[in-house]
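Peer 1: After the sequence you'll find the predicted model.
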Amino acid sequence: MRIRPFERADTDVVVALWHEVGITRPWNDPHRDIERKMSVQPELFLVGIEDGEVVASAMSGFDGHRGWLYYFAVSPTHQGRGLGRAMLDEVERLLIERGCPKLNVQIRDGASALVRRYEQWGYATDGATGMGKRLIPD
């Protein structure tokens, strides 16, 4: 798999991937989220390409204190082959390059298999509760 920065031409296939893996939510417009990301650190929005096809995505950012990972997805037909680990390695490399001391991920309730996967990758719960407040409705 080749990893490269997202390009606007990837939009429809990336949004379709997010729908396929079930990480979109009705209250978040993925097209707007892409546009927002393209205005801030677009180089930290990555796609994984295999045989000319987008098979993975990872949207990350660094606010000067912590890194964050969003819209991390691998096509179901390509899972179990280390592609997610490769994408995460690249995200971590890019964030370390920027001096980021810690990467945070948020995992939705009920995704215990995903929690176990992140634990295998060296992540641990850190005793914090994620909370959010919508400032701009989609």
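Peer 2: Received, thanks.
Peer 1: contacts and neighbour counts: CA atoms only from here.
Peer 2: Fine.
Peer 1: quick one: the helices in this structure?
Peer 2: Remark: helices assigned in the chain by DSSP state H are 11-21, 30-38, 83-97, 112-120.
Peer 1: could you dump these to a markdown table with mean neighbour count and distance to I3?
Peer 2: Conversion of the helices of the chain to a markdown table gives the following (neighbours: other CA atoms under 10 Å; distance: least, CA to CA, whole Å):
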| stretch | mean neighbour count | distance to I3 |
| --- | --- | --- |
| helix 11-21 | 16 | 14 |
| helix 30-38 | 15 | 17 |
| helix 83-97 | 18 | 7 |
| helix 112-120 | 13 | 20 |
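Peer 1: take the one below as the second:
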Amino acid sequence: MLTIREYNNSTDRAEVIALWRQVFGYETAHNDPALAIDKKVAVKDGLFHVAAEQSAIVGTIMAGYDGHRGWLYAVAVHPERRRTGLGAELVRFAEAALARAGCMKINLQLLASNEATAAFYKSLGYSVEPRVSMGKVLHVNGPEAVWPNE
């Protein structure tokens, strides 16, 4: 039986890290799964969920909400569970959690070359918006976080 529930750091951590490494690869330090989990858990917003099937983690979703806009992150589905509706179920679960928090609009980012994932989100009602996505890595918050002397 499949259950979607809030992430539990003491029981889920190792499996989530393994799943993310398998699904996402993560080649840059700021995307290290252990670091991402630590930073999300520290926020304590209740928007990090796992899909468990017979105690095995088969999917994850993280969401964020800043009072203006919601975001979806780390939507991961174990390769053996893809094309079963689990990804859609995880997204809908996070959408409901964001709606309960008062969120009116959800955004997400994906690589422009990831056509299969774009098609998945389009099937759930998301659309490409005329925006430029910009980013900046703050190295002071990476794995060796050290603030420079001021």
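Peer 2: All right, it came through fine. Predicted model, so just to flag it, every value in this text is computed and none were measured.
Peer 1: Now that we have the helices of structure 1, can you turn them into TSV and tack on distance to R134 of structure 1?
Peer 2: Output for the helices of structure 1, formatted as TSV (distance: least, CA to CA, whole Å):
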stretch	distance to R134 of structure 1
helix 11-21	21
helix 30-38	13
helix 83-97	26
helix 112-120	25
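Peer 1: Out of the ones you listed, the one nearest A58 of structure 1 is which?
Peer 2: If you check each of those against A58 of structure 1 by CA to CA, helix 83-97 wins as the nearest, at 6.9 Å.
Peer 1: What span of structure 2 is that closest one aligned with?
Peer 2: Mapping helix 83-97 of structure 1 onto structure 2 (TM-score structural alignment) gives residues 86-100.
Peer 1: if I pick the corresponding residue of structure 2 for S39 of structure 1, what's in contact with it?
Peer 2: Correspondence of S39 of structure 1 to structure 2, assessed by TM-score structural alignment: A42. If you count contacts by CA atoms under 8 Å, 6 or more residues apart in numbering, A42 of structure 2 has none.
Peer 1: Now do the match of helix 83-97 of structure 1: distance to the chain's middle.
Peer 2: Offset of stretch 86-100 of structure 2 from its chain centre (CA atoms, centre = their mean, to the nearest Å): 11 Å.
Peer 1: Mean distance between that stretch and structure 1 after superposition?
Peer 2: Following the fit onto structure 1, the mean deviation recorded for stretch 86-100 of structure 2 is 0.5 Å by mean CA distance after the TM-score superposition for structure 1.
Peer 1: contacting residues around that stretch?
Peer 2: With CA under 8 Å, 6+ apart as the test, stretch 86-100 of structure 2 has contacts from 4, 47, 51, 59-65, 70, 72, 75-77, 106, 124.
Peer 1: In the lengthiest strand in structure 1, which residues are buried?
Peer 2: Using DSSP state E to define each element, structure 1 has its longest strand at strand 53-62. Buried residues in strand 53-62 of structure 1, counting neighbours by 16 or more other CA atoms under 10 Å, are found at V54, V55, A56, S57, A58, M59, S60, G61, F62.
Peer 1: I'd guessed the third one sits against P76; true?
Peer 2: No - using CA atoms under 8 Å, A56 of structure 1 is not in contact with P76, being 9.7 Å away.
Peer 1: among the helices of structure 1, which is nearest K133 of structure 1?
Peer 2: Evaluated over the helices of structure 1, closeness to K133 of structure 1 peaks at helix 30-38, with 15.6 Å, by CA to CA.
Peer 1: To what extent does the closest one diverge from structure 2 after superposition?
Peer 2: Per the superposition on structure 2, helix 30-38 of structure 1 and its aligned residues are separated by 0.8 Å on average (mean CA distance after the TM-score superposition for structure 1).
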